[in-house]
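Enquirer: give me a 3D structure for the following:
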Amino acid sequence: MTKSKEVFFKIWNHPVTNYLKSQWFFYCLAVFIVIARFAPDFARDDGLIKGQYSIGYGCVAWIFLQSGLSMKTKRLMANMGNWRAHLVILVMSFLITSSIAYGFCVAIKVSNDKNIDDWVLIGIIMTTTCPTTVASNVIMTTNAGGNDLLCVCEVFIGNLLGAFITPALVQMYTGSYPFQYGNPATGNGIGALYGRVMKQVGLSVFVPLFVGQVIQNVLPKITQAYLDFLKKYHLKIGSYMLLLIMFSSFSTAFHQKAFTSVSHVCIVFLVFFNLGCYLFFTLLAFLLARPWFIIKIFPEEPIYGECSKLYYYSYKIFRPFYYSKEDAVCIMFCAPAKTAALGVSLITSQFGDNKENLGKLLVPLVLYQSEQVLAASIFVNLFKKWIEKDKIQESKETNHMDLERGDYKAEIKGPDIIDSSLQSSLSSK
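Expert: Predicted coordinates for the structure are as follows:
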């Protein structure tokens, strides 16, 4: 090997270079955003490739087809029945996030800051009433080693209910002062909204997930060969599909002049406001997923008959609300996230033909989606180390116990050997 090649491989495998290579997702996203800016007609809704179908359905369907191929049916059904986790995520996703954002928007509106567009505030409210994202949280949860089965269940349940809950919340928040001007209560398009959302959730989430489960159980060898192929060549199908989904969202937003319809000051405000909200919601989700006081109140699992009935039944009811790290990671990715794939449909359908302010309404949603993906990508490594920390500790404890058992067996076996050798010597004499 020549000296130049040695230098090249040394630089290529340097820790800094490896870190830069690991950030390929952000480089590709930046390229796609530039393409969306100058050629929005390619991947936008009703564009050259009909992005709402080819990407909105096709890419999302591929993600959930692969989820169906890799997830065991019994475990998937078990997580579908985890009503406590679903309750926490749904309450956080729909009620807590939207009410906090509504409070901030009221404060901004009352301050009469002319730099913040009134319709952008409506867009913030509508964004926070949307259900959890369809694709990115599944990918991030899987990459972080969290409970991806629970995440898939939550995507299906959350987006199915979102078709009904989101319009109701929007009516509640915009039904009176100070946001009555943004109330889409004319009802135009609400009926069509339900049909479109049910069709999109069914065709892009439920059907491919079901097909993947069928293939996994009918053709297990072929399924395993496909998954091994992806693993061998480090093919991250989910991340590729997510890039295309974001590409389509940005293309639609640029085509509708979402970023040029408001001031630069408003855009800067939205960037920092969205990031702050996402980080705060993630912290809040962590506190809801692992409330410290539950461990303090219920430190040990009770044995029936050896403790009071109050403690026993209280433990059975409340202790499961302190989730494992794998479930907590799923909750932290699902609860703060907001979907753009269905969010655009939820917003545009509610306003029917009154779309003169649609670009302003979509700005918060598109920015929030991109920022949540960027922030979640950073959290992946942190959460992965957090989960692996327990596994390493458990492995050390197991090895330590095995060593102790080995020493104990040696102590037991030693005298037996001495006794047998003594008996043999005596018998020879």
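Enquirer: C-alpha only now, for contacts and for neighbours.
Expert: Fine.
Enquirer: got the contact list for Gly158?
Expert: 90, 131-132 (Cα atoms under 8 Å, 6 or more residues apart in numbering).
Enquirer: so which bits of the helix or strand containing it are buried?
Expert: Gly158 belongs to helix 148-174 when assigned by DSSP states H and E. Using 16 or more other Cα atoms under 10 Å as the test for burial, helix 148-174 gives 148-160, 162-163, 165-167, 169-170, 173-174.
Enquirer: same thing with stretch 384-399?
Expert: So for stretch 384-399, counting by 16+ other Cα under 10 Å, buried means 384, 386-387.
Enquirer: kindly report the same for stretch 255-263.
Expert: Residues of stretch 255-263 classed as buried: 255-259, 262 (neighbour count, 16+ other Cα under 10 Å).
Enquirer: dump those to a markdown table, plus distance to Gly51 and secondary structure.
Expert: Listed next are the buried residues of stretch 255-263 as a markdown table, based on distance: Cα to Cα, whole Å; DSSP: H, G, I helix; E, B strand; the rest coil:
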| residue | distance to Gly51 | secondary structure |
| --- | --- | --- |
| His255 | 12 | helix |
| Gln256 | 14 | coil |
| Lys257 | 17 | coil |
| Ala258 | 17 | coil |
| Phe259 | 20 | coil |
| Val262 | 25 | coil |
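Enquirer: before we move on, the earlier item: just the buried residues of stretch 384-399 now: which is nearest Pro364?
Expert: Lys384 (29.3 Å; Cα to Cα).
Enquirer: ok, and the closest non-adjacent residue to the closest one?
Expert: Ala144 (4.5 Å; Cα to Cα, 6 or more residues apart in numbering).
Enquirer: the one you found - how many residues pack around it?
Expert: Using other Cα atoms under 10 Å, Ala144 has 24 other residues around it.
Enquirer: which ones among the buried residues of stretch 384-399 are found in strands?
Expert: Among the buried residues of stretch 384-399, the subset assigned to strands under DSSP state E is empty.
Enquirer: let's see this one next, to set against the first:
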Amino acid sequence: MKGLLARLNIDPYLLLLVGTVGLASVLPARGIWAGIAGGVADAGIALLFFLHGAKLSRQALVDGARAWKLHLTVAAVTFGLFPVLGLGIRAIPGLEPSLATGVLFLTLLPSTVQSSIAFTAIAGGNVAAAVCSASFSNLAGIFITPLLTALFITGQSQGFSADPVLTIAVQLLLPFLAGHFLRPWIGGFVTRNKKVLGTVDRGSILLVVYTAFGAAVIEGLWQKVTLGELALIAVLSLAVLAVVMVAGTLAGKALGFPREDRIVLLFCGSKKSLATGVPLAGVLFPAAQVGAIILPLMFFHQIQLMVCAVLARKLAAENERAAAAAPAPTAPAASA
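Expert: Modelled structure (predicted):
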């Protein structure tokens, strides 16, 4: 089964997400159980950000920070070009409002960390710079995404509120900083148990997805959203990804970045983080709206993984061909 999914470039985690959505659709948490599930999900998210902080290597950031021009370009694509595209899509007439908001919200999110670095490494890019760009994007996103959300979405209808800022600080930022400051003592444990703790990461997201979709189903989500609209979301996600990738490639060449840095821009600049987006959506939007709002993010998450997996392998093959075509180094002449 795993081999088939790998050949199809399908992330097995997507099947778990789909299964969680199905469970929430059939058996949503109600009454006291909704409160219990929400409390467990909140605790899981705090643990997730604590582990993210513990994983963040200061030395990797120092090593990669020298490429500041590259990092600013990645940030411009992530928090500049993407939101412009999201605003354009939200203006499309006839798109269900919560889904349109979801598309805009996903464009306001930071980049991923693990997959951006992994694809950069496979493609032969500047891994140290990718670590720095992706980590900076995620850290900045804790502040920038709520500000952009208030500017373009929630602030337009209800005014700015300090409540989401306080919730983000307590539930997301404080655990993140605590984990990072404790890294000298727990960093080795986190590295040795990466697979087990990765299960905690993903399990936390599944809990939030379950509670969010359960609340949305109770409010009539599947009576509002049609299969045609879901197909449109998939098409729009692919179109946004294509535009960003082409723009990033052209920008990297125009700015004179070496090939290794252009690969960083391609993969770090085109990603959007499910792991950060789901918790932030739970903080920034009413519970009944979160399920519909994160639907576009789930579509985009899988599409970006499939496309980037193909591109990374293609770039890796180009590296191998270039290495094979390069002339072999000549041995120094023997002295008489």
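Enquirer: tm score of chain vs chain?
Expert: Aligned and superposed, the two chains score 0.77 in TM-score terms (TM-score structural alignment, normalised by the length of the second structure); 326 aligned residues with a Cα RMSD of 4.0 Å.
Enquirer: between which two of the buried residues of stretch 255-263 of the first structure is the distance greatest?
Expert: Longest span within those, Cα to Cα: His255 and Val262, 14.3 Å.
Enquirer: and the aligned residue in the second structure for the residue nearest to Lys384 of the first structure, what does it touch?
Expert: Counting by TM-score structural alignment, Ala144 of the first structure corresponds to Phe119 in the second structure. The neighbours of Phe119 of the second structure, taking Cα under 8 Å, 6+ apart as the test, are 267, 308-309, 312.
Enquirer: distance to Gly203 of the second structure and secondary structure for those - can I get that in CSV?
Expert: What follows is these, written out as CSV (distance: Cα to Cα, whole Å; three-state DSSP):
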residue, distance to Gly203 of the second structure, secondary structure
Phe267, 25, helix
Cys308, 24, helix
Ala309, 23, helix
Ala312, 27, helix
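Enquirer: and those, which are buried?
Expert: 267, 308-309, 312.
Enquirer: and the residues you listed as a markdown table, adding distance to Gly94 of the second structure?
Expert: What follows is these, written out as a markdown table (distance: Cα to Cα, whole Å):
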| residue | distance to Gly94 of the second structure |
| --- | --- |
| Phe267 | 32 |
| Cys308 | 31 |
| Ala309 | 33 |
| Ala312 | 36 |
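Enquirer: excluding chain neighbours, give the residue nearest to the residue most central in space within the second structure in space.
Expert: Centroid check for the second structure by Cα atoms, centre = their mean gives Ser273 as the closest residue, at 1.1 Å. Nearest residue to Ser273 of the second structure, sequence neighbours excluded (Cα to Cα, 6+ apart): Thr112, at 4.4 Å.
Enquirer: contact partners for that neighbour?
Expert: Taking Cα under 8 Å, 6+ apart as the contact definition, Thr112 of the second structure lies against 134, 138, 268, 271-275.
Enquirer: let me know the secondary structure of it.
Expert: Of the three states, Thr112 of the second structure takes coil under DSSP: H, G, I helix; E, B strand; the rest coil.
Enquirer: helices of the stretch 151-300 of the second structure, start to end?
Expert: 155-158, 163-168, 174-181, 183-192, 194-218, 221-224, 227-254, 259-269, 274-284, 287-325 (DSSP state H, counting those that start in this stretch).
Enquirer: which strands and helices sit next to the fifth one?
Expert: Same thing as helix 194-218 of the second structure. On a contact count with 3 or more Cα pairs under 8 Å, 6 or more residues apart in numbering; DSSP states H and E, helix 194-218 of the second structure meets helix 12-26, helix 32-55, helix 274-284, helix 287-325.
Enquirer: ok, residues contacting it?
Expert: By Cα under 8 Å, 6+ apart, helix 194-218 of the second structure touches 16-17, 20-21, 23-25, 27-29, 34, 37-38, 40-42, 44-45, 48, 51, 190, 275, 278-279, 282, 287-292.
Enquirer: same thing but at 6 Å, please
Expert: The set of residues external to helix 194-218 of the second structure that reach it, using Cα atoms under 6 Å, 6 or more residues apart in numbering, is 20, 24-25, 28, 41, 44-45, 48, 288, 290-291.
Enquirer: again with stretch 242-257 of the second structure
Expert: So stretch 242-257 of the second structure is contacted by 262, 266 (Cα under 6 Å, 6+ apart).
Enquirer: which residues does Leu149 of the first structure contact?
Expert: Contacts of Leu149 of the first structure (Cα under 6 Å, 6+ apart): Leu76.
Enquirer: ok, so of the contacts of Phe119 of the second structure, who is nearest Ala234 of the second structure?
Expert: Nearest member of the contacts of Phe119 of the second structure to Ala234 of the second structure, counting by Cα to Cα, is Cys308, at 16.0 Å.
Enquirer: returning to what we had before: with distance to Leu232 of the second structure added, can I get the helices and strands packed on helix 194-218 of the second structure in JSON lines?
Expert: Shown next, in JSON lines, are these (distance: least, Cα to Cα, whole Å):
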{"stretch": "helix 12-26", "distance to Leu232 of the second structure": "18"}
{"stretch": "helix 32-55", "distance to Leu232 of the second structure": "30"}
{"stretch": "helix 274-284", "distance to Leu232 of the second structure": "20"}
{"stretch": "helix 287-325", "distance to Leu232 of the second structure": "10"}
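Enquirer: pick the most deeply packed of the ones you listed.
Expert: helix 274-284 (a mean of 23; mean count of other Cα atoms under 10 Å).
Enquirer: how big's the offset between that one and the first structure?
Expert: Mean deviation of helix 274-284 of the second structure relative to the first structure after superposition (mean Cα distance after the TM-score superposition for the first structure): 3.6 Å.
Enquirer: what is the neighbour count of Glu229 of the second structure?
Expert: Neighbours of Glu229 of the second structure using other Cα under 10 Å come to 15.
Enquirer: go on, Leu99 of the second structure?
Expert: 24.
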